[in-house]
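**Student:** quick one: sequence and predicted model below, then my questions.
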Amino acid sequence: MDKKQIKIVTIGGGSSYTPELIEGFIKRKDELPIKEIWLVDIEEGKEKLEIVGNLAKRMVKEAGLPWEIHLTLNRREALKDADFVSTQLRVGLLDARVKDERIPLSHGLLGQETNGAGGMFKAFRTIPVILGIVEDMKELCPNAWLINFTNPAGMVTEAVSRYGNYERVVGLCNVPIMHTIKESEMLNKKPEELFFHFAGLNHFHWHRVYDKAGHEVTKDIMNLLFSEDNNVVANIKDIPFIEEQIRELGMLPCAYHKYYYLQDDMLKKELEEFKTNTTRAEVVKKVEEELFELYKNPELKEKPEQLSRRGGAHYSDAACEIISSIYNDKRSVMVVSTKNNGALLDLPHDCIVEVSSYITASGPKPISFGKFNAAARGYIQLMKAMEEVAIEAAVTGDYGTALQAFTTNPLVPGGAIAKKVLNEMLVAHKEYLPLFKEAIDKVERGEL
């Protein structure tokens, strides 16, 4: 018996990533009986939605598919009876990311989109919006799966699960995919010839690798990692890890661990970029402008190669694979943010972790990793606690809780500097922080 045709909604549909998402669905046209795809954005994103939406229509037409592509600013209209909802939104647009990076750097702190002060503020702005989307989903498409790529992906997914009380949610990040591709190449293997066992938190995970015969090849990759130029994630500085530290861990780190293991070196590099107005956010703004100029071309009917420079490569394809694996109960092994359920023994059973999982019709089934050694355990427990406090601050708008999150974060020094950066960022982002209004008014009156 044929399964019913499906409706897919992408919130943040005007994103530059959307052509890759459409390409991923086209590749799976025989697996997914798609009837309609709705691309949703906000008034400020209307022009981009029109540009990228028209490219999506050309791509689908070129593929000879009868799918309906709808463009709308009406989220509720789009969500009605949806089967899958993906979120790839940025509250405050790229200008907010520029502030997230430049304000901490102006005080000599690391400025980064998902880590440190900037990452916490992205959570403060984003989580209330995502929870609003979830409330609409409960009413309009209560059985839909939410596939979240919005950063900070782990915190956003945890907020949906814990505060939105919505269990049909999967968080997704492209970083594990990049590690999988790069490290397979290092061993002259295809990714499917190896088993990658990831465990940790979004942008803070480690992994081990095994071959088809069951032999662990993690150390083989380490040997290559420390003998060659093997930067995995293009938008993270190519500063090598300290070999002795990584070998003692016995696991391969995530590229984002450089912000923690190599904090001083990374800060120096970022401060150089700060002075020349070439922070990652400012570079991305230029790349986005170039991409949308390309997207305007009525002759363009496929994803342009330049999209790979945007960062986040392969994410959209992975989002399509998750949808296909849930819909078809494929049980693909993928690295996702999902409920721990005992897979990582050093973290709470019900918290969200990023872990290799089987993707089934009933959602991700995490693969048990066990316990970490002391160095990894201490760090990840601190990071999870910081996430929990930051999420609470985002949901409540409580100033003291936000300051507690800042103080807990390893990339933010405690005391006067934490308060100063927190206050400046609250005022800079006040348009997108309605829950913090009382605190922001006090900061502006000099009472905090």
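**Tutor:** Yep, that arrived.

**Student:** all contacts plus neighbour counts: C-alpha atoms, from now on.
**Tutor:** OK.

**Student:** what ranges does the chain have for its strands?
**Tutor:** 6-11, 34-40, 68-72, 84-87, 145-148, 169-171, 194-201, 204-211, 252-253, 332-339, 352-360, 363-366 (DSSP state E).

**Student:** could you dump the ones you listed to JSON lines with distance to Leu291?
**Tutor:** Below are the strands of the chain laid out as JSON lines (distance: least, Cα to Cα, whole Å):
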{"stretch": "strand 6-11", "distance to Leu291": "19"}
{"stretch": "strand 34-40", "distance to Leu291": "18"}
{"stretch": "strand 68-72", "distance to Leu291": "19"}
{"stretch": "strand 84-87", "distance to Leu291": "20"}
{"stretch": "strand 145-148", "distance to Leu291": "23"}
{"stretch": "strand 169-171", "distance to Leu291": "26"}
{"stretch": "strand 194-201", "distance to Leu291": "31"}
{"stretch": "strand 204-211", "distance to Leu291": "30"}
{"stretch": "strand 252-253", "distance to Leu291": "32"}
{"stretch": "strand 332-339", "distance to Leu291": "28"}
{"stretch": "strand 352-360", "distance to Leu291": "30"}
{"stretch": "strand 363-366", "distance to Leu291": "34"}
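
**Student:** what sits against Lys339?
**Tutor:** Lys339 makes contact with His349, Asp350, Cys351, Ile352, Val353, Pro366, according to Cα atoms under 8 Å, 6 or more residues apart in numbering.

**Student:** repeat for Lys365
**Tutor:** Lys365 touches Ser357, Tyr358, Ile359, counting by Cα under 8 Å, 6+ apart.

**Student:** ok, now how distant is the second one from Ser368?
**Tutor:** Computed as Cα to Cα, to the nearest Å, the Tyr358 to Ser368 distance reads 11 Å.

**Student:** ok, and here's another one to check against it:
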Amino acid sequence: MKLTVVGGGSTYTPELVDGFARLRDTLPIEELVLVDPAADRLELVGGLSRRIFARQGHPGRIVTTGDLDRGVEGADAVLLQLRVGGQAARERDETWPLECGCVGQETTGAGGLAKALRTVPVVLDIAERVRRTNPDAWIIDFTNPVGIVTRALLRAGHRAVGLCNVAIGLQRRFAAHLGVAPAEVHLDHVGLNHLTWETGVRLGGPSGEDVLSKLLADHGDTIAADLRLPRPVLDRLGVVPSYYLRYYYAHDEVVRELGAKPSRAAEVAAMERELLEMYADPALDEKPALLARRGGAFYSEAAVDLAASLLGDGGSPYQVVNTLNGGTLPFLPSDAVIEVPAAVGPDGAAPLPVPTVDPLYAGLMANVTAYEDLALDAALRGGRDRVFRALLAHPLIGQYEYAEALTDRLLAHNREHLAWV
């Protein structure tokens, strides 16, 4: 089995490699290819990755290359984890929206649109090159904004599934609260990428006992603190929103907080410099503890699970993924990409039935889906008016003065990445 990681020079790759090494019985990789144009980073990450495999006794071969076509040739699955523009672009995404009184975040709001505009054309080019060399390969997208990017891939006819670590992170936390193994916890997880709610927490599988109310009663204070939301909000909702919902439920509070401290991008950039210094140590043969603060917890385990199921070699029967809606959520278009539990196998991901969704969540999902339609149109066809329309449609913006000012700033900060500007 050959698996290729595009963006393999990321400082987070050793976490992924550690998962591949630990879970080799689930996903028996013979060749792992790390592709990245940043040769210096790739050499450091690749060296540590080989040492991790050696330490854990993994027999697979790790190859590093800056040649995308060579890297994806013959791959059974290609995992995308790229960041167009790097941390410098992320820094801008997180700062210029604040100048207009809007949330500055890399996947949500105006910053998320900027990332989509930079990313979608690049990802589609990569996917076309994968299809030319191996049309049967699966593409696993971990590149944000996952919902929009996955929708672009599926619309273009690629064999693609989107992956996010929010659900597996909550599953692990809930399992710890309940004192059970993570595999025993099934989430009634519904929404769009980075816009999801846990409407049930079941033990044993999709039809198991729902213990969400008990979980909230016994551990609501801890869960609320993790989400940085008041406990009474969780009690009134009766569900657990993802931490991204704080950008909607406490928008103005978040804007004030973000404006009063260094950006997350600046923190990550400093962390990456320290990590790369660690990776250069030839004695290091395991992922450093600092990597846990980098983000993406449990990403490696989710990626192994998904790849194993798609390639027919194992994996959990049900996984939370980003895939086509079809008729799963009847209030959304059939070609929308939703994030829900699905049965995953060699033919792809089939969403499980979802109970009727409360209008409180359905309305916001429909609004953000409409924004994603416009965002994808802007990413594919360009044009200032399309960017403005997408910003105006976003529920975190929604005022024409904000949309105008944000459009100007988005274009000014992204000219080098947008061919049509």
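**Tutor:** Looks like it came in fine. Please read these numbers as outputs of a predicted model, since none were measured by experiment.

**Student:** returning to that earlier point: the more surrounded of Tyr358 and Ser368 of structure 1?
**Tutor:** Tyr358 (22 against 18; other Cα atoms under 10 Å).

**Student:** what do we get in structure 2 for the more buried one?
**Tutor:** Superposed on structure 2 with TM-score structural alignment, Tyr358 of structure 1 falls opposite Ala343.

**Student:** do Ala281 of structure 1 as well
**Tutor:** Match for Ala281 of structure 1 (TM-score structural alignment): Ala265.

**Student:** what residues are up against that match?
**Tutor:** Gln87, Ala88, Arg90, Glu91, Glu94.

**Student:** run a quick neighbour tally on the fourth one.
**Tutor:** When neighbours are counted by other Cα under 10 Å, Glu91 of structure 2 registers 23.

**Student:** identify the residues contacting it.
**Tutor:** Glu91 of structure 2 neighbours (Cα under 8 Å, 6+ apart): Ser263, Arg264, Ala265, Ala266.

**Student:** swap the cut-off to 7 Å and go again
**Tutor:** Ser263, Ala265, Ala266 (Cα atoms under 7 Å, 6 or more residues apart in numbering).

**Student:** what do we get in structure 1 for it?
**Tutor:** By TM-score structural alignment, Glu91 of structure 2 lines up with Val98 in structure 1.

**Student:** what's the spacing between its match and Gly111 of structure 1?
**Tutor:** Counting by Cα to Cα, the gap from Val98 of structure 1 to Gly111 of structure 1 is 9 Å.

**Student:** picking that back up, among the contacts of Ala265 of structure 2, which ones are buried?
**Tutor:** Gln87, Arg90, Glu91, Glu94 (16 or more other Cα atoms under 10 Å).

**Student:** pull the most distant pair out of these.
**Tutor:** Gln87 and Glu94 (10.4 Å; Cα to Cα).

**Student:** and the match of Glu91 of structure 2, how far from Ala78 of structure 1?
**Tutor:** Counting by Cα to Cα, the separation of Val98 of structure 1 from Ala78 of structure 1 is 30 Å.

**Student:** and for Val60 of structure 1?
**Tutor:** The value you get for Val60 of structure 1 to Ala78 of structure 1, if Cα to Cα is used, is 19 Å.

**Student:** tell me the residues of structure 2 aligned with stretch 394-412 of structure 1.
**Tutor:** Residue span in structure 2 matched to stretch 394-412 of structure 1, by TM-score structural alignment: 379-397.

**Student:** what are the buried residues along the matching stretch?
**Tutor:** 379, 382, 386-394, 396-397.

**Student:** also stretch 368-381 of structure 1?
**Tutor:** By neighbour count on 16+ other Cα under 10 Å, the buried set for stretch 368-381 of structure 1 is Ser368, Phe369, Phe372, Ala376, Arg377, Ile380, Gln381.

**Student:** excluding its backbone neighbours, what's nearest Thr157 of structure 1?
**Tutor:** Gly171 (5.6 Å; Cα to Cα, 6 or more residues apart in numbering).

**Student:** how about the one you found, what's its match in structure 2?
**Tutor:** In structure 2, Gly171 of structure 1 lands on Gly162 (TM-score structural alignment).

**Student:** structure 1: which residue goes with Val320 of structure 2?
**Tutor:** Under the alignment (TM-score structural alignment), Val320 of structure 2 maps onto Val335 of structure 1.

**Student:** brilliant, that's me finished.
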